[in-house]
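Novice: fold the following for me, if possible:
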Amino acid sequence: MAIAATDNQTLNLGQRTERVRDAAYRIRHHSLNMGEVQGQGYVGQALGAADMFAAVYADQLDFRPAEPDWEDRDRFLLSTGHYAIGFYAALAEAGIIPVEELETYGSDDSRLPMSGMSTYTPGMEISGGSLGHGLSVAVGMALGLRHQNRTQRVINFLSDGELDEGSTWEAAMGAAHHQLGQLTAMVDINALQADGATAGVLRTEPVTEKWEAFGWYAQRINGNDPRALLQAFDNIAAQAALASRPSVILCDTKVGRGVPLLENREKAHFMRIEDNEWQICRDQLTEGFEGSNS
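Specialist: Next comes the predicted model:
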């Protein structure tokens, strides 16, 4: 049975928002548990993008958890392969992989390597370790589905750092030219790259205007606000009947979101977290989540 998007007909926006918020909390909790296995990793990105992953898997995609290669599934492409820790948590939350398997993250012979590999992990559509290629693959996939007279959606998750890549903008131009209305890009704008602040590496602003100039329907939102994410997807659905053009949701997020100890940590691209800090992180996450629901 397909789930997620087909359930939205019976839920109002408030109920959908609550469902996504709960899923995002569990994704963050899973990500911390996985990070503790290695003692380090791209934990900050997983926490920052959790709301984005939750919106997709708890609300948008049509998929079958027990049949990840179901022919009629919507496609979600993780261009940023190093975000895999958060993506695995989302796959577990969606029931595609067992929660217990998360304990094998980054270990020898695990299906969950530190950078996403489609050959290993159920539900992982592409290998995204080389940044800047995901949107090109998404464009090709959307075109392929069209040639097969199929209407499944393609959602590509990419980072603001990937906007430095010329291949990303070539793909953006191609998507608009071919009027790929079933294609949506989600850009995690956390303002951080491996070499430092995104703005200091290569200034990409004004981002919204650039995507619009390339022919995309662009929205910029708080990517850590589940309600704003759902409203953005609803806006895409509403405009799809009027224009066959691709859509992009530009999501401003905060690295380490939900865990104050990590939100303010320097050198946050790849974090080393001390043994005694992991439980502090989980406690802060739970306190913040329960406080927001009280």
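Novice: for the rest of this, base every contact and every neighbour count on C-alpha atoms.
Specialist: Will do.
Novice: quick one: the helices in the protein?
Specialist: 13-38, 43-55, 84-93, 134-147, 166-177, 198-201, 207-213, 226-240, 260-263, 278-293 (DSSP state H).
Novice: winner for burial among those?
Specialist: Sort the helices of the chain by mean neighbour count, taking mean count of other Cα atoms under 10 Å, and helix 43-55 sits at the top with a mean of 29.
Novice: tilt between that one and helix 13-38?
Specialist: 150 degrees (axes from the mean of the first three to the mean of the last three Cα atoms, to 10 degrees).
Novice: helix 43-55 vs helix 84-93, what angle?
Specialist: Using the same axes, to 10 degrees: helix 43-55 against helix 84-93 is 30 degrees.
Novice: give me the contact list for helix 43-55.
Specialist: 20-21, 23-25, 27-28, 31-32, 35, 83-87, 90, 188, 190, 223-226, 229-230, 253-258, 262-263, 268-271 (Cα atoms under 8 Å, 6 or more residues apart in numbering).
Novice: now show me the structure for the sequence below, then we'll compare the two:
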Amino acid sequence: MNDLRKWCKKCTKFVIINKQKETKKNMENKQLSLHAKNIRRNIVKEVYAAQSGHPGGSLGAADILTYLYFEEMDINQDNVNSIQRDRFVLSKGHASPALYAVLAEKGFLPEEELVTFRAINSSLQGHPNMNYVTGVDMSTGSLGQGVSCAVGMALSNQLDQNNYRIYALLGDGECQEGQVWEATMAAAHYKLDNLCIVVDANNLQIDGRVSDVMNVFPLEDKFKAFNCHVITVNGHDFDELRQAFQKARTIKGKPTVIVANTIKGKGVSFMEDQQGWHGVAPNEEQYHLAMKELEAE
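Specialist: Model prediction:
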């Protein structure tokens, strides 16, 4: 490190390039943070308007979805109806408020439509339906099935020599489903290196701590035993997410699993790490308090 510093003093150009790269990265992270803040505000708006839904897991997954849709995945309004793009499966389908908020932030649906969440005639149902919402790549809700769908997509791309990638977001409680492991076994068997599974690991589910209800930890060891490449990150750190997804693209001959440690209810202090906010809507006072915190952030 001392040699590098001495050399930098003699080479002005190298120092400037590094500063430019650092500035660019900081700008990217700042923009991602702004998207994530808007997404969290809209998550709260959706669940409050419906007086129903799952705010905790949606808020906790917001940074992961923000990074996927605004930096990692090739998806935009021009290619949304094309097979020649990346695909995303929200296997934990009850976190649909986060997906809808991201799609609105991306411009796939009008932001004002979000307040129709879970209304009887709305396309924004409690679990995402690919037949109703542009940008939803798979109808999900039955836990464990989404990852199987993602494996099927990845296998189809492999057979068609389609180089686009498939991403799936699971909950850690969802990993109690046996189908998750059958699908993972198939993904490894068929060497689906175009598949990236992300586990939203917040150690909370509707009945309490995942480790108390039915312990799935350590997830890393389990996925490694199924012959996956495993990376563990802070699911709220854009630098760590960036490094993990970039690394996943270099892995050949096996799927990658990113275990993203998150905080359920992230961004709203009274919801953070609280099992009670798994599937409860805020009242008017709580809504205004949550929005005030997110505005201040």
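Novice: which one of the helices of structure 1 lies nearest to residue 112 of structure 1?
Specialist: Closest approach to residue 112 of structure 1 among the helices of structure 1 is made by helix 84-93 (7.3 Å; Cα to Cα).
Novice: give me the distance between residue 115 of structure 2 and residue 133 of structure 2.
Specialist: 15 Å (Cα to Cα, to the nearest Å).
Novice: swap that for residue 116 of structure 2, please
Specialist: Taking Cα to Cα, one finds residue 116 of structure 2 at 13 Å from residue 133 of structure 2.
Novice: list residues touching both of these two?
Specialist: With Cα under 8 Å, 6+ apart, residue 116 of structure 2 and residue 133 have common neighbours residue 124.
Novice: in structure 2, which residues correspond to stretch 70-84 of structure 1?
Specialist: Counting by TM-score structural alignment, stretch 70-84 of structure 1 lines up with residues 82-96 of structure 2.
Novice: what comes up buried for that stretch?
Specialist: For stretch 82-96 of structure 2, the neighbour count (16 or more other Cα atoms under 10 Å) marks 85-96 as buried.
Novice: what's the local residue count around residue 256 of structure 1?
Specialist: 27 (other Cα atoms under 10 Å).
Novice: wait, it touches residue 266, no?
Specialist: No: the pair residue 256 of structure 1 and residue 266 fails to qualify as a contact (Cα atoms under 8 Å) at a distance of 11.1 Å.
Novice: ok, back up a step: to residue 246 of structure 1, which of the helices of structure 1 lies closest?
Specialist: Nearest to residue 246 of structure 1, of all the helices of structure 1, is helix 166-177, at 6.2 Å by Cα to Cα.
Novice: which helices and strands sit right next to the closest one?
Specialist: With contacts taken as 3 or more Cα pairs under 8 Å, 6 or more residues apart in numbering; DSSP states H and E, helix 166-177 of structure 1 sits against helix 134-147.
Novice: the helix it packs on vs structure 2, average distance?
Specialist: Taken over the aligned residues, the distance from helix 134-147 of structure 1 to structure 2 averages 1.0 Å (mean Cα distance after the TM-score superposition for structure 1).
Novice: so that helix matches what in structure 2?
Specialist: Using TM-score structural alignment, helix 134-147 of structure 1 pairs with 146-159 in structure 2.
Novice: residue in structure 2 paired with residue 97 of structure 1?
Specialist: Correspondence of residue 97 of structure 1 to structure 2, assessed by TM-score structural alignment: residue 109.
Novice: next one: the closest residue to that match other than its chain neighbours from residue 115 of structure 2, what distance?
Specialist: Using Cα to Cα, 6 or more residues apart in numbering and skipping the chain neighbours, the partner closest in space to residue 109 of structure 2 is residue 103 (6.3 Å). Taking Cα to Cα as the measure, residue 103 of structure 2 falls 14 Å from residue 115 of structure 2.
Novice: tell me which residue of structure 1 lines up with residue 277 of structure 2.
Specialist: So, by TM-score structural alignment, residue 277 of structure 2 is matched to residue 268.
Novice: should've said residue 223 of structure 2
Specialist: By TM-score structural alignment, residue 223 of structure 2 lines up with residue 211.
Novice: got a list of what its match touches?
Specialist: Residue 211 of structure 1 touches 172, 217-218, 248, counting by Cα under 8 Å, 6+ apart.
Novice: mind checking which of those residues land in strands?
Specialist: Judged by DSSP state E, the contacts of residue 211 of structure 1 include 217-218, 248 as members of strands.
Novice: filter those to the buried ones?
Specialist: Applying 16+ other Cα under 10 Å to those flags 217-218, 248 as buried.
Novice: closest to residue 153 of structure 1 among these?
Specialist: residue 248 (13.2 Å).
Novice: what is the equivalent residue in structure 2 for that closest one?
Specialist: Using TM-score structural alignment, residue 248 of structure 1 pairs with residue 257 in structure 2.
Novice: what distance do you get for that match to residue 88 of structure 2?
Specialist: Applying Cα to Cα, the value for residue 257 of structure 2 to residue 88 of structure 2 is 14 Å.
Novice: equivalent analysis for residue 199 of structure 2, please.
Specialist: Distance, residue 199 of structure 2 to residue 88 of structure 2, by Cα to Cα: 13 Å.
Novice: before we move on, what about residue 152 of structure 2?
Specialist: From residue 152 of structure 2 to residue 88 of structure 2 the distance is 12 Å (Cα to Cα).
Novice: what's residue 26 of structure 2 aligned with over in structure 1?
Specialist: Aligned partner of residue 26 of structure 2 by TM-score structural alignment: residue 14.
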